[in-house]
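Asker: curious how this folds, go ahead:
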Amino acid sequence: MNNKLQGKDLINIGIFTAIYFIVIFAAASIGFIPIFIPLISVIVPLVGGIPMMLFFSKIKKFGMLTICGVLLGIIMLLTGMGWWCIPTGLIFGLISDFMMKACDYKNAKREVLIHGVFSMWVIGAFIPIVVTRDAYYQSLLPGYGQEYADTLMAYMPDWILPVLLIAAFVSGLVGGLIGRKIFKKHFERAGIV
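Answerer: Predicted coordinates:
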């Protein structure tokens, strides 16, 4: 089997990245209400598990999840979410690629765990809120107003990043289980057990 990424692989990456982004973007729209911002780290991996588990059944080569993670980071940058999702997409995509390769791309149960790890890329959207807190707060004021900015900062304390990272991982596991259950017949047909 040729281990280099082919055109078909790149098309699959593009299609599934687009589907995944549309699904998570719709779910993440709840972030317009400040109290729901921390819940994005739960909701995105949960709903994202459905398209990603189908994508996982198509992955047979190293690099597909890394490219997907970087593309997600670039899309997040282009949609105004900052650049932090690019390195987190790269890191968690690369770790996920190594995990997929270790199970020879044929272990649906382990792919649920891999989805949990991959889902942690979403932490990049929250890093600026904590790391560049004052600048982030000031950037919110012109477009959202002081009440929104104050409320958001109250729900996003300095210590929240590890909590959100764990929440993304756990809800990624649940989302992976849901996706696996929905596409069980597809996994069986593909010979992934």
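Asker: CA only for contacts and neighbour counts going forward, please
Answerer: Will do.
Asker: got a list of what Phe118 touches?
Answerer: 89, 92-93, 95-96, 169, 172 (C-alpha atoms under 8 Å, 6 or more residues apart in numbering).
Asker: and for comparison, fold this next one:
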Amino acid sequence: MTTTTPPERRLDLRMSPRDLINIGVFGALYLAVVFAINMLGFLNPAVMLAALVASIVAAGVPFVLFLTRVRHAGMVTVFAIITGGFLMLTGHPLISFVITIGCALAAELIIWAGRYASRRLSVLAYAVYSAWYAGPMMPIFYDRDAYFAGPSMQAMGADFVSQMQTLLSPPVLLAFDVSTIVFGLLGGLLGVRLTRKHFEKAGLA
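Answerer: Alright, predicted model coming up:
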């Protein structure tokens, strides 16, 4: 009877061409899922919050599939720099990018602890990484007036902004921030389930 030795924990940050390709491919898939679902948020603020939650869950699939290809430190952080940087270019505040990198570093530690082979810790890593969703709306806590007076908000129209101001009270924002972890766990579980059921059989994981 043979046994399989878990992958070694590697702390070097050297990226192979295959690593970079995986980061690029799965980063693009991740962003595609996030953008496609969050486009529904243009309907009204309530739908926007629901879309954010749905995208957290759905984006767990490409992220967990990406983690099956991660075998050393640094890959998740580079993934976060690329995807977070792109989101910042589309209007996300700097603090969102900083939070994304912090979440990525925490996720790195979690998957390293599981020797890059633990499905349970992959779920936890995605849940922690998903906390970056709290970043884009963080300015509402410390500069609420400026946030709603910004060009991107004003472009949505006065009615949309008024509804959003009413909906996004501090308690709602705090509840949403906490929920990113909860729905991140659901997204991670969905990703693991689909990986086992479909992607492994297809040779993609």
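Asker: so what number do they get for TM-score?
Answerer: TM-score of the superposed chains, computed with TM-score structural alignment, normalised by the length of the first structure, equals 0.89; 191 aligned residues with a C-alpha RMSD of 2.2 Å.
Asker: so what corresponds to Gly175 of the first structure in the second structure?
Answerer: With TM-score structural alignment as the criterion, Gly175 of the first structure lines up with Gly187 in the second structure.
Asker: SS state for that match?
Answerer: When classified by DSSP: H, G, I helix; E, B strand; the rest coil, Gly187 of the second structure comes out as helix.
Asker: how near is the residue nearest to the spatial centre of the second structure to Pro17 of the second structure?
Answerer: By C-alpha atoms, centre = their mean, the second structure has its centre lying nearest to Ser130, at 4.1 Å. Per C-alpha to C-alpha, to the nearest Å, Ser130 of the second structure is found 26 Å from Pro17 of the second structure.
Asker: now Phe42 of the second structure
Answerer: In terms of C-alpha to C-alpha, Phe42 of the second structure sits 38 Å off from Pro17 of the second structure.
Asker: so the two - more neighbours on which side?
Answerer: Ranked by neighbour count (other C-alpha atoms under 10 Å), Phe42 of the second structure and Pro17 place Phe42 first, with 13 against 9.
Asker: separation between the more buried one and Pro136 of the second structure?
Answerer: According to C-alpha to C-alpha, Phe42 of the second structure and Pro136 of the second structure sit 16 Å apart.
Asker: before we move on, what about Ile110 of the second structure?
Answerer: Counting by C-alpha to C-alpha, the gap from Ile110 of the second structure to Pro136 of the second structure is 24 Å.
Asker: what does Ile37 of the second structure give?
Answerer: 16 Å.
Asker: can you count the residues close to Ser16 of the second structure?
Answerer: Using other C-alpha under 10 Å, Ser16 of the second structure is surrounded by 9 other residues.
Asker: could you find the counterpart of Met100 of the first structure in the second structure?
Answerer: In the second structure, Met100 of the first structure lands on Ile111 (TM-score structural alignment).
Asker: which residues are in contact with the host helix or strand of that match?
Answerer: Per DSSP states H and E: Ile111 of the second structure is located in helix 94-113. Residues from elsewhere that reach helix 94-113 of the second structure (C-alpha under 8 Å, 6+ apart): 9, 72-74, 76-77, 80-81, 84-85, 88, 117-118, 121-122, 124-126, 128-136, 138.
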